[in-house]
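Novice: kindly return the folded structure for what I paste below:
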Amino acid sequence: MSTTTETDSPGTAPAPAGGGPALLGRTRGRWLLLAAGLVLALVLPWVIYPPVAMDIAAWALFAVALDLLLGYAGLLSFGHAAFWGGSAYVAGLTALHWGLPFPLAALAGAGFAMLLAWPIGVLSVRRSGIYFAMVTLAFAQMLYFIVNQWRGLTGGENGLQGVPVHFFGLEAVETDAFFFYYAALPLILLGMWFAWRVVHSPFGRVLVATRDNPARARALGYDVERYRILVFVISAGLAGLAGGVFAISHGFVSLQEVAWQTSGKVVLLTVLGGIGTLWGGIVGAIVIVILEDQLASSGFEGIGIITGSVFIAVVLLFRRGIWGTVSDALARRRGERPAAEAVSAADGEEGL
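Specialist: All right, here's what the predicted structure looks like:
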């Protein structure tokens, strides 16, 4: 099997053989990085407007969910808005009509996203590359049409308005975006932890093998399609969890949540931060959400022009995205081989 299955992830260099101080240093650095990320999540609503902080957290989980599929399975989906938006509508409807506490409403939306993803995944994963992307986009557009036409349930073009925040009668959480952020943050962190566990599990290593050399994975007895369907469903569930939290945070669900532009935006966030790193999606969400908020606050109307220009600049200057490029630079500084070079070298040695 490809040597890439022995790495911590496609976004990190392989651990030094034999362990020792270098391996200990990497382990300590990983824990310090996780601690820094947790601190950033906790202080975020203190330094920026709490609703914007909540948007960053939700979009970050959405990008991590897509990266699980794109970076580790090699499948580019242009239909993930179906899971983000479908979950948003389900979470909004359960909160409106059943009065569920928002964590349960968001989890209900995530469950719906996973149920929706299963048949889509079964029909899509037999394709790859642009064909997979177009099939997922087609299914997402079908859901967009259904949501738009089913006005009695979804509100059509008017969307779902007045989605309430229920949280066991705690008024501070239900009325104040600052406290809502901290009540919703555990859901976001749980989703990110689950994605991390998937990547650093035997399942994740087999997933990378199916991405790098599916023919060899099949020869070794792995059911490539089954692994791809499973990761597709997991990715959809995490995207749905993010979409449910986002919808309840805003108190409104619009057609924009199931539009193809939403799928394009999350792809932008993932590529901008760095594919196959998990952390890259978080970085991409921070950059784009803050940039959009600042431009909107200033009254600038051509937000897409600016974000598109930033995306082009990053792709041209940072081939592996912001986080991937920084990680490789730090690896070189420590005298380690960057992940991309390590993978290429390993594949080259196996081809001799």
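
Novice: CA atoms for contacts and neighbours, from now on please.
Specialist: Fine.

Novice: ranges for the strands of the protein?
Specialist: Using DSSP state E, the strands of the chain run over 160-161, 252-253.

Novice: which strands or helices does the last one pack on?
Specialist: The helices and strands touching strand 252-253, judged by 3 or more C-alpha pairs under 8 Å, 6 or more residues apart in numbering; DSSP states H and E, are helix 81-97, strand 160-161.

Novice: tell me which of those sits most buried.
Specialist: Neighbour counts (mean count of other C-alpha atoms under 10 Å) averaged over each of the helices and strands packed on strand 252-253 peak at helix 81-97, with a mean of 28.

Novice: that one: how far from the chain's middle?
Specialist: 18 Å (C-alpha atoms, centre = their mean, to the nearest Å).

Novice: go on, stretch 310-330?
Specialist: The answer for stretch 310-330 is 18 Å, by C-alpha atoms, centre = their mean.

Novice: one more: stretch 307-318?
Specialist: 19 Å.

Novice: the structure of the following sequence is requested for comparison with the preceding one:
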Amino acid sequence: MADTAAIASVDAAPILPALSEGRDVRALHRKIMLGIAVFLAVAPFVLYPVFLMKVLCFGLFALAFNLLLGYGGLLSFGHAAYFGMASYLCAYAAKVWGLTPELAILCGTLTAALLGLVFGALAIRRQGIYFSMITLALAQMAFFFSLQAKFTGGEDGIQAVPRGALFGTISLADDRALYGLVAVVFLGGLLLIYRIIHSPFGQVLKAIRDNEPRAISLGYRVNQYKLAVFVLSATLAGLAGSTKAIVFQLASLTDVHWAMSGEVVLMTLVGGMGTVFGPIVGALVIVTMETYLAQFGAWVTIIQGVVFVLCVLLFREGIVGLVARIARRPL
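Specialist: Here you go, the predicted structure:
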């Protein structure tokens, strides 16, 4: 009996610290989430609300892309298709159909989900660079469709999109009122992505990312998991694009252009691919540069390139990835 107890204690020894560390990490993440919520509640009284809403929209876009790349291991060069098409449909639904903002956003999000299902079913048949090239080709098809279709307004886009009244009662004409909606959408998206990452589904995604042949040998239907995370990522990207259309009262070709796909890749890598909070920091950095360095004109793109090169050379894990490595805690 003594030997059995000794063996049990030895076996449990490495497990208990791991469980304790897991609880510590979850507690840290809860504190960060609370800190973000507090910051969002105070920020509109200190900073320009429209700037904050732009950061939140692109932060959600980057989080959606990171779900696909950082946890699914799938590099898409065409995520602007879902962001942009959702923006168009949301704007059209609000301006032409006269839908309330929540219904218009839902319409755009569902459009992105459907488009992600179709494009994803085609793209996941290939791996690596071939997968990336297919996503880029499909996104370019979406771009030229947006350019030629009558309802998109062509090069003019859809302008003067009404913000309307939330649930038909709360007017969103005031920037701070609209900011409250955008903040809730962002936090909801962040919590949903966090839950996905830490669910059994998310653990399988990480296994597929790290060793796909092994996941197949264990009996997992890898293509179904890839398609599921592709659709989830496209849907959340569409949610970000729809919200952005309401904020800026505009849907244009910029939203669906290939440069937008490159921009979200940049946000994710600068902030920290495969981290929970990295894409938010990356979006904050890039949007801040675009906003406050706009006086330099086309040089902003060059400055972004320099920042990207420095990030790759000095800290390949990204800003949050570097902090996580120093703190020895996953962020």
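
Novice: just to revisit the earlier point, residue 322 of the first structure is nearest to which of the helices and strands packed on strand 252-253 of the first structure?
Specialist: helix 81-97 (23.8 Å; C-alpha to C-alpha).

Novice: check the mean deviation of that closest one from the second structure.
Specialist: Mean deviation of helix 81-97 of the first structure relative to the second structure after superposition (mean C-alpha distance after the TM-score superposition for the first structure): 0.4 Å.

Novice: what's the answer for stretch 52-62 of the first structure, then?
Specialist: Looks like 0.4 Å for stretch 52-62 of the first structure (mean C-alpha distance after the TM-score superposition for the first structure).

Novice: so which bit of the second structure is that stretch matched to?
Specialist: Under TM-score structural alignment, the match for stretch 52-62 of the first structure in the second structure covers residues 51-61.

Novice: then stretch 273-286 of the first structure?
Specialist: Stretch 273-286 of the first structure maps onto residues 271-284 of the second structure, going by TM-score structural alignment.

Novice: any residues touching that stretch, and which ones?
Specialist: 55-56, 58-60, 62-63, 66-67, 69-71, 194, 264, 266-270, 317-322, 330-331 (C-alpha atoms under 8 Å, 6 or more residues apart in numbering).

Novice: wait, what's in contact with residue 154 of the second structure?
Specialist: 146-148, 253 are the contacts of residue 154 of the second structure under C-alpha under 8 Å, 6+ apart.

Novice: compile the residues you listed into CSV and extend it with columns for neighbour count.
Specialist: Listed next are those as CSV, based on neighbours: other C-alpha atoms under 10 Å:
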residue, neighbour count
146, 24
147, 19
148, 12
253, 22
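
Novice: ok, how many other residues are close to residue 53 of the first structure?
Specialist: 22 (other C-alpha atoms under 10 Å).

Novice: quick one: residues contacting it.
Specialist: 44-45, 181 are the contacts of residue 53 of the first structure under C-alpha under 8 Å, 6+ apart.

Novice: relative to residue 233 of the first structure, how far out is the spatially closest residue to residue 92 of the first structure that is not a sequence neighbour?
Specialist: Once flanking residues are discounted, residue 92 of the first structure sits nearest to residue 163: 5.7 Å by C-alpha to C-alpha, 6 or more residues apart in numbering. Residue 163 of the first structure sits 27 Å away from residue 233 of the first structure, going by C-alpha to C-alpha, to the nearest Å.

Novice: ok, now residue 131 of the first structure?
Specialist: 19 Å.

Novice: and for residue 214 of the first structure?
Specialist: For residue 214 of the first structure, the distance to residue 233 of the first structure - C-alpha to C-alpha - is 19 Å.

Novice: who has more neighbours, the two?
Specialist: Counted by other C-alpha under 10 Å, residue 214 of the first structure and residue 233 do not tie: residue 233 has more neighbours, with 24 against 18.

Novice: so who does the residue mapped onto the more buried one from the second structure touch?
Specialist: The pairwise alignment with the second structure assigns residue 233 of the first structure to residue 231, based on TM-score structural alignment. For residue 231 of the second structure, the contact set (C-alpha under 8 Å, 6+ apart) comprises 113-114, 116-117, 120.

Novice: Produce a ChimeraX select command limited to the buried residues of the residues you listed.
Specialist: To isolate the buried ones among the contacts of residue 231 of the second structure in ChimeraX, judged by 16 or more other C-alpha atoms under 10 Å, type:
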select :113,116,117,120
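
Novice: take the contacts of residue 231 of the second structure and keep only those in helices.
Specialist: 113-114, 116-117, 120 (DSSP state H).

Novice: related to what we said a few turns ago, max pairwise distance over the contacts of residue 154 of the second structure: which two?
Specialist: Longest span within the contacts of residue 154 of the second structure, C-alpha to C-alpha: 148 and 253, 10.8 Å.

Novice: what does residue 263 of the first structure align to in the second structure?
Specialist: So residue 263 of the first structure corresponds to residue 261, using TM-score structural alignment.

Novice: count of residues packed around the residue nearest to residue 272 of the second structure when sequence neighbours are not counted?
Specialist: Excluding the flanking residues, the one nearest residue 272 of the second structure by C-alpha to C-alpha, 6+ apart is residue 318, at 3.9 Å. For residue 318 of the second structure, the count of nearby residues is 26 (other C-alpha under 10 Å).

Novice: list the contacts for residue 318 of the second structure?
Specialist: So residue 318 of the second structure contacts 269-273, 278, 311-312 (C-alpha under 8 Å, 6+ apart).

Novice: list only buried entries from those residues.
Specialist: Buried, going by 16+ other C-alpha under 10 Å: 269-273, 278, 311, out of those.

Novice: follow-up on the earlier one: how close does the spatially closest residue to the match of residue 233 of the first structure that is not a sequence neighbour get to residue 86 of the second structure?
Specialist: If the residues on either side of it in the chain are set aside, residue 231 of the second structure comes closest to residue 116, at 4.9 Å by C-alpha to C-alpha, 6+ apart. Distance from residue 116 of the second structure to residue 86 of the second structure, counting by C-alpha to C-alpha: 11 Å.

Novice: if anything else comes up later, I'll come back, but that's it for now.
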